[in-house]
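Chemist: sequence and predicted model, in that order:
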Amino acid sequence: MELNKMKVTRKKGSYRLFFMALPFVMLIFAFAYVPIFGWIYGFFDYKPGLDLSQMEFVGLKNFAKLATDWGDLSRVLRNTFVMSSLGILASPIPMIFAILLNEIRRPFFRKFVQTTTTLPYFISWIIVFSLSFAIFSNEGLISNILKMMGSSKTFSNILGENNAVWMFQWLLGIWKSIGWNGIIYIAAIAGIDAELYEAARVDGANRFQLIRNITVPGLYPTYFVLLLLSISNILSNGFDQYFVFYNTLVANRIEVLDYYIYKVGILINDYSYSTVLGMIKTVLSVSLLFTANTLSKKLRGESIV
């Protein structure tokens, strides 16, 4: 009887967990899988307002545009890979930040630092652009300070500096995301067995040795999972940041694939070709994920899929 009651209780708990997760599964299906059916428009000459039966079937014609459009596409892919590569190079920064934050002994100061560094993540890129313009433009804060100091040097508007756009956008991305990404590593640090630290202290380990021999190895699994996800998203830099900072002076280096798909589909109204670009981007991203996952499994013996 007791065994049967335990089975019934487990079943009820399983159903409860299932129904709790069901709304989130439905949302993921609606926003991540249903749009895949829209890929069919890549094989038609899509015209807004017409039914699929009224559109001309063109087969692989839109895919052939990849060859004729390779000049612009190669430039866009260059920008995309450069910005993504810079992001991957910066991937250890949130882990280092979380380790340093964890070493702060005063709770009030630690919470203050964590709050102030996490806040930029919730600020819209439009606000970030407005602040950047107010500080770095020709008539911005830095330029006015130089004038007040009597300097004869003119401050160059970094928002329109073509040679500095990659580094500037990279630093903005780090500033905006370091606090939020650091939360993941802070949670991972909290999951490390405290007895390991106590045993190491008994053996005479100092704080640096504790970090090097316990904290950092304990964060390796989390770091590699996030690294694999970053590699799979190498074609997805995001849209908002590059959209608000886009201007004709830096267009050659700030136009990434997400923005280019938007431009082709919305500004040029070539919906079919933009669908093809999005389709190829998704397929390549999934391929990169499984490739990185296979390499991780062979080299480290661990994987995320």
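Modeler: Looks like it came in fine.

Chemist: drop to CA atoms for contacts and neighbour counts, all remaining ones
Modeler: OK.

Chemist: what sits up against stretch 134-148?
Modeler: Under the contact criterion Cα atoms under 8 Å, 6 or more residues apart in numbering, stretch 134-148 has outside partners 133, 152-159.

Chemist: cool, and stretch 85-102?
Modeler: 110, 113-114, 170, 174, 178-179, 181-183, 185-186, 189, 211, 215, 219, 223, 227, 230-231, 234.

Chemist: repeat the analysis, applying 7 Å as the threshold.
Modeler: 110, 170, 178, 181-182, 185-186, 230 (Cα atoms under 7 Å, 6 or more residues apart in numbering).

Chemist: in helices, which of the residues you listed fall?
Modeler: By the criterion of DSSP state H, membership of the contacts of stretch 85-102 in helices covers 110, 170, 178, 181-182, 185-186, 230.

Chemist: closest one of those residues to Ala67?
Modeler: Ser230 (27.8 Å; Cα to Cα).

Chemist: how much space is there between the closest one and Ser91?
Modeler: Between Ser230 and Ser91 the computed distance is 9 Å (Cα to Cα, to the nearest Å).

Chemist: likewise Asn79?
Modeler: In terms of Cα to Cα, Asn79 sits 19 Å off from Ser91.

Chemist: count the neighbours of Ile142 for me.
Modeler: 18 (other Cα atoms under 10 Å).

Chemist: correction: Leu27
Modeler: Counted with other Cα under 10 Å, the neighbours of Leu27 add up to 11.

Chemist: quickly find the element holding it.
Modeler: helix 2-28 (DSSP states H and E).

Chemist: which stretches of the stretch 51-200 of the chain form strands?
Modeler: Ranges of strands in the stretch 51-200 of the chain, per DSSP state E, counting those that start in this stretch, are 56-57.

Chemist: buried sites along the biggest helix by length in the chain?
Modeler: Longest helix in the chain by number of residues (criterion: DSSP H): helix 271-300. Buried residues in helix 271-300, defined by neighbour count with 16 or more other Cα atoms under 10 Å: 271-279, 281-282, 284-285, 288-290, 292-294, 296.

Chemist: can you check stretch 189-207 too?
Modeler: In stretch 189-207, counting by 16+ other Cα under 10 Å, buried: 189, 197, 200.

Chemist: out of the residues you listed, which are inside helices?
Modeler: 189, 197, 200.

Chemist: rewinding a little: among the contacts of stretch 134-148, which one has the most neighbours?
Modeler: Leu159 leads the contacts of stretch 134-148 on contacts (other Cα under 10 Å) with 21 neighbours.

Chemist: and stretch 229-248, what's buried?
Modeler: For stretch 229-248, the neighbour count (16+ other Cα under 10 Å) marks 229-237, 239, 241-243, 245-246 as buried.

Chemist: right, I mislabeled it, should have said stretch 158-177
Modeler: 158-160, 165-166, 169-170, 173-174, 176-177.

Chemist: what about versus this one:
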Amino acid sequence: MTSPAESGQEAAIARTATPRKSLATRLFRERYGFLLLLPGLVYFIWFRYVPMLGNIIAFEDYSPFIGFVHSDWVGLKHFKRIFEDAEVIRVIWNTLWLSFLQIVFAFPVPIILALMLNEVRNQKVKRVIQSVVYLPHFLSWVVVAGIVTIFLKTEGIVNKLLHLGFGTEAIPFLQQPGWFMPLIVLEVIWKEAGWGTIIFLASLSGVNPTLYEAAIVDGASRWRQIWHITLPAIRGTIVILLILRLGSVLDSGFTQIFLMLNPFTMKVGNVLDTFVYFKGIQQSDFSFGTAVGLFKGVVGLVLIVGANRVAKKFGEDGVF
């Protein structure tokens, strides 16, 4: 009868004696699985990674007439312009302020909606509410901007209701700079909050019902149950989504901002995404526009890595 130590040694010898299959053999054996991966892999390589080679023009005085190879290399010249140009500083401030408003006001709304829907016991009512709040997500920003314009223009329905109800004069919502940021945040909340609740509802579905039963036995009110059971259950999801949101803090969404901008709101509404378009495409300053876009990407990467490390120090899983 062999001892456990001897059997362990025999197993180790058997593993080392078994020849490892070559990479080609393993690829052939799993060929159908890799074929399924191939379209997605080709998409990301061709449309995501190959275009990144064009970032080289951020270090050149690029001219489309002579191409990448023959354009003059200028190093960090365009990156220095980012911190010397007063317009860029103002645009960065607009972007940061808008992202701050969205994190403070728009980010918590899906969490609140998920908590409220989780308390609805009538499944039919719950499904109807879910459908209503999810639907705006499937509208494009072009449609959303069109709806907002129709409702808020000087002769729109909102001004007509204000005039009938309070006798006020028409308010130029779309032309007043002070209304631009609040309207952008409200549009984001209306369009995306319902869709964001899906993730939190999925997290809540994994909560053990016995925890609520035990809390009821201990005399915990419904608010106490939410605070001590429901919120801790989705804390990890909240942290991960917040980390990802911080990574896109300089990404305010080009389409929405571009559609809502006009000459009256340009000073407060021009963000990095639209600035890159105006500077790089309309004014043909390709190198500077690319430098600004590359700067935005690097800052986003640093924020994601930093926020992820902070989350891990506080005991959360993080993104990676």
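Modeler: Arrived safely. Please read these numbers as outputs of a predicted model, since none were measured by experiment.

Chemist: let me see the TM-score of these two.
Modeler: Remark: TM-score between the superposed chains equals 0.88 [TM-score structural alignment, normalised by the length of structure 1]; 295 aligned residues with a Cα RMSD of 2.5 Å.

Chemist: kindly reformat the ones in helices among the contacts of stretch 85-102 of structure 1 as CSV containing distance to Phe37 of structure 1.
Modeler: Output for these, formatted as CSV (distance: Cα to Cα, whole Å):
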residue, distance to Phe37 of structure 1
Arg110, 48
Trp170, 34
Ile178, 36
Asn181, 33
Gly182, 36
Tyr185, 37
Ile186, 39
Ser230, 26
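
Chemist: just give me the closest of the residues you listed to Lys263 of structure 1.
Modeler: Distances from Lys263 of structure 1 to those, taken by Cα to Cα, are shortest for Trp170, at 22.3 Å.

Chemist: circling back: counting by contacts, list what the helix holding Leu27 of structure 1 packs against.
Modeler: Packing contacts for helix 2-28 of structure 1, counted by 3 or more Cα pairs under 7 Å, 6 or more residues apart in numbering; DSSP states H and E, involve no helix or strand.

Chemist: right, and the helix or strand after it?
Modeler: Heading C-terminal from helix 2-28 of structure 1 (DSSP H and E), you reach strand 44-45.

Chemist: Provide the aligned range in structure 2 for that next one.
Modeler: Aligned by TM-score structural alignment, strand 44-45 of structure 1 falls on residues 60-61 of structure 2.

Chemist: average offset between the matching stretch and structure 1?
Modeler: Mean deviation of stretch 60-61 of structure 2 relative to structure 1 after superposition (mean Cα distance after the TM-score superposition for structure 1): 2.2 Å.

Chemist: which residues are contacting that stretch?
Modeler: Contacts of stretch 60-61 of structure 2 (Cα under 7 Å, 6+ apart): 71-75, 287.

Chemist: ok, 6 Å please
Modeler: Contact with stretch 60-61 of structure 2 is made by 71-74, as judged by Cα atoms under 6 Å, 6 or more residues apart in numbering.

Chemist: ok, of those residues, which one's closest to Ser140 of structure 2?
Modeler: Using Cα to Cα, the contacts of stretch 60-61 of structure 2 come closest to Ser140 of structure 2 at Ser71, 39.0 Å.

Chemist: my read: the closest one touches Tyr62, true?
Modeler: Yes. Between Ser71 of structure 2 and Tyr62 there is a contact under Cα atoms under 6 Å: 5.2 Å.

Chemist: of these two, who's got more company?
Modeler: Neighbour count, other Cα under 10 Å: between Ser71 of structure 2 and Tyr62, Tyr62 has more, with 23 against 16.

Chemist: residues in contact with that one?
Modeler: By Cα under 6 Å, 6+ apart, the neighbours of Tyr62 of structure 2 are 71, 287.

Chemist: in structure 2, what range does the longest helix of structure 1 match?
Modeler: Residue span in structure 2 matched to helix 271-300 of structure 1, by TM-score structural alignment: 286-315.

Chemist: stretch 79-87 of structure 1 now?
Modeler: Alignment of stretch 79-87 of structure 1 against structure 2: residues 94-102, by TM-score structural alignment.

Chemist: can you list the buried residues in the matching stretch?
Modeler: Buried-residue list, stretch 94-102 of structure 2, by 16+ other Cα under 10 Å: 94-99, 102.

Chemist: and for stretch 21-37 of structure 1?
Modeler: The neighbour-count check on stretch 21-37 of structure 1 (16+ other Cα under 10 Å) flags nothing as buried.

Chemist: just stretch 266-283 of structure 2 next, same as before
Modeler: So for stretch 266-283 of structure 2, counting by 16+ other Cα under 10 Å, buried means 266, 268-277, 279-280.

Chemist: so which pair among these is furthest apart in space?
Modeler: Farthest-apart pair in these is Val268 and Gly280; separation 19.8 Å (Cα to Cα).

Chemist: tell me, what residue is most central in structure 2?
Modeler: Nearest residue to the geometric centre of structure 2 (Cα atoms, centre = their mean): Arg245, 5.0 Å.

Chemist: how much space between the residue mapped onto Gly191 of structure 1 from structure 2 and Ala233 of structure 2?
Modeler: If you follow Gly191 of structure 1 across to structure 2 using TM-score structural alignment, you land on Gly206. From Gly206 of structure 2 across to Ala233 of structure 2, the span is 8 Å (Cα to Cα).

Chemist: do the same with Asn122 of structure 2
Modeler: 22 Å.

Chemist: more crowded one of these two?
Modeler: Ala233 (19 against 8).

Chemist: which residue packs closest to whichever residue in structure 1 pairs up with the more buried one, ignoring adjacent ones?
Modeler: Using TM-score structural alignment, the equivalent of Ala233 of structure 2 in structure 1 is Gly218. Excluding the flanking residues, the one nearest Gly218 of structure 1 by Cα to Cα, 6 or more residues apart in numbering is Ile192, at 6.4 Å.

Chemist: with Ser232 of structure 1 instead?
Modeler: Of all residues not flanking Ser232 of structure 1 in the chain, Leu289 sits nearest, at 4.4 Å (Cα to Cα, 6+ apart).

Chemist: hmm, Asn233 and the one you found touching each other?
Modeler: No. At 8.1 Å, Leu289 of structure 1 and Asn233 do not qualify as touching, with contact defined as Cα under 6 Å.
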